[in-house]
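Colleague: Quick check, what structure comes out for this input:
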Amino acid sequence: MKKNILEISVFMLLLAYPATGLLCYQCISTHPGCGTPFQWIWYSSISCPEDNDVCVKIIEKKEGQEIITRDCLSSVKGIRTDIPADHYEGCRPGTVDVKLANYVNNSIKEIDISRSYYESVTFCFCYFDHWCNDGSQLQISYVIILALISFVLKMNYF
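Modeller: Coordinates of the predicted model:
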């Protein structure tokens, strides 16, 4: 009986795990707990809408001020033009769009049409594990899997 419960629970876990899509955090560092250090317990995760989606962490810096944005890449694609072409695991600087605001005669300096306000923009991509855009070394899904295995093993021996 206990062996059947173990097999059924592992089978259900394998069926349910890939169907959810990639889970990423979604927040901006102006929200409490979203900066450095990241307080993952305050934020729920979102399921990325596309099949081959990537979690992204955008770090924008200017004169000691740092803004960190965490989201799915598909959600950021519509509003950002400085996304690097390489979306593989790791961090890389944002690209420069030479056509952006090229034919605009804007006399209001406060409107950043050319997106040149920040001195450095870094995009960090990850897609190997859920909640990987938190920036820490320990991933929560490993903890959940280890807890599930220890619970099942404890049920088998008692």
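Colleague: switch to C-alpha atoms for all contacts and neighbour counts from now on
Modeller: Will do.
Colleague: so where do the helices sit in this protein?
Modeller: Along the chain, the segments classed as helices by DSSP state H run 2-19, 73-76, 140-157.
Colleague: among those, which is nearest Pro49?
Modeller: Nearest of the helices of the chain to Pro49, taken as Cα to Cα: helix 73-76 at 7.4 Å.
Colleague: Sequence B follows; please return its structure for comparison with A:
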Amino acid sequence: MQAQTSLTVLLLIAAFIHEGDAIWCYRCTSATPGCADNFNWRGIGFLGEQCPESNDICVKVTERRGAKETITRDCLSALNFRTDIPADKYEGCRPAAKDVRLAHYVNHTIKEHDVKRDFFTETTFCFCFLDHRCNGAGSLKTSAIAAAATLLLLLVGLH
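Modeller: The predicted model follows:
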């Protein structure tokens, strides 16, 4: 009897969830105090922003060249101008895609423009969409573990 009641409550909750509600993500760069690798949301002074699209996901982009590291936290829709976004955008981290045609027709010698986007030797994209403000985590595996633990608790509670 209790399992049926729990299942009914879960179905009612699922029925009232609106699809149009967008995910909330942190939107900052490592130039902002508190937004570097040792993330501190109190340092950036806000709790994130709602993404513009209803099916958006949070992204953390880490770009490295030697000891220099740049971190960008944002919504995926705000980074659509980049051509190195991996095709696989499921939960987790993966290296950037290579665009061999990038700046193919550009012929100038101003290195600072970085038109070929080859200044950074290592670029990693971390995607998450299981919980709000999930791109603040140092390692995005914590949100997957939290989701798995929640699912396990629900399954144990139903039996």
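Colleague: Let me see the TM-score of these two.
Modeller: Once superposed, chain against chain, the TM-score is 0.73 (TM-score structural alignment, normalised by the length of structure 1); 128 aligned residues with a Cα RMSD of 2.3 Å.
Colleague: can you list the helices of structure 1 in JSON lines and add mean neighbour count and distance to Glu110 of structure 1?
Modeller: Listed next are those as JSON lines, based on neighbours: other Cα atoms under 10 Å; distance: least, Cα to Cα, whole Å:
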{"stretch": "helix 2-19", "mean neighbour count": "12", "distance to Glu110 of structure 1": "45"}
{"stretch": "helix 73-76", "mean neighbour count": "18", "distance to Glu110 of structure 1": "23"}
{"stretch": "helix 140-157", "mean neighbour count": "12", "distance to Glu110 of structure 1": "41"}
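Colleague: Now Asp74 of structure 2: closest residue in space, sequence neighbours ignored.
Modeller: Excluding the flanking residues, the one nearest Asp74 of structure 2 by Cα to Cα, 6 or more residues apart in numbering is Arg27, at 4.3 Å.
Colleague: any idea how far His132 of structure 2 is from the one you found?
Modeller: Per Cα to Cα, to the nearest Å, Arg27 of structure 2 is found 12 Å from His132 of structure 2.
Colleague: So for those two, which sits in the more crowded spot?
Modeller: Counting neighbours by other Cα atoms under 10 Å for Arg27 of structure 2 and for His132 shows that Arg27 has the greater number, 24 against 20.
Colleague: I'd assumed Glu49 was in contact with the more buried one.
Modeller: Yes: counting by Cα atoms under 8 Å, Glu49 is a contact partner of Arg27 of structure 2 at 6.8 Å.
Colleague: how many other residues sit next to the alignment partner in structure 2 of Asp71 of structure 1?
Modeller: Superposed on structure 2 with TM-score structural alignment, Asp71 of structure 1 falls opposite Asp74. Look at Asp74 of structure 2: counted by other Cα under 10 Å, it has 24 neighbours.
Colleague: Contact partners for Asp74 of structure 2?
Modeller: Asp74 of structure 2 makes contacts with 25-28, 58-60, 135, as judged by Cα atoms under 8 Å, 6 or more residues apart in numbering.
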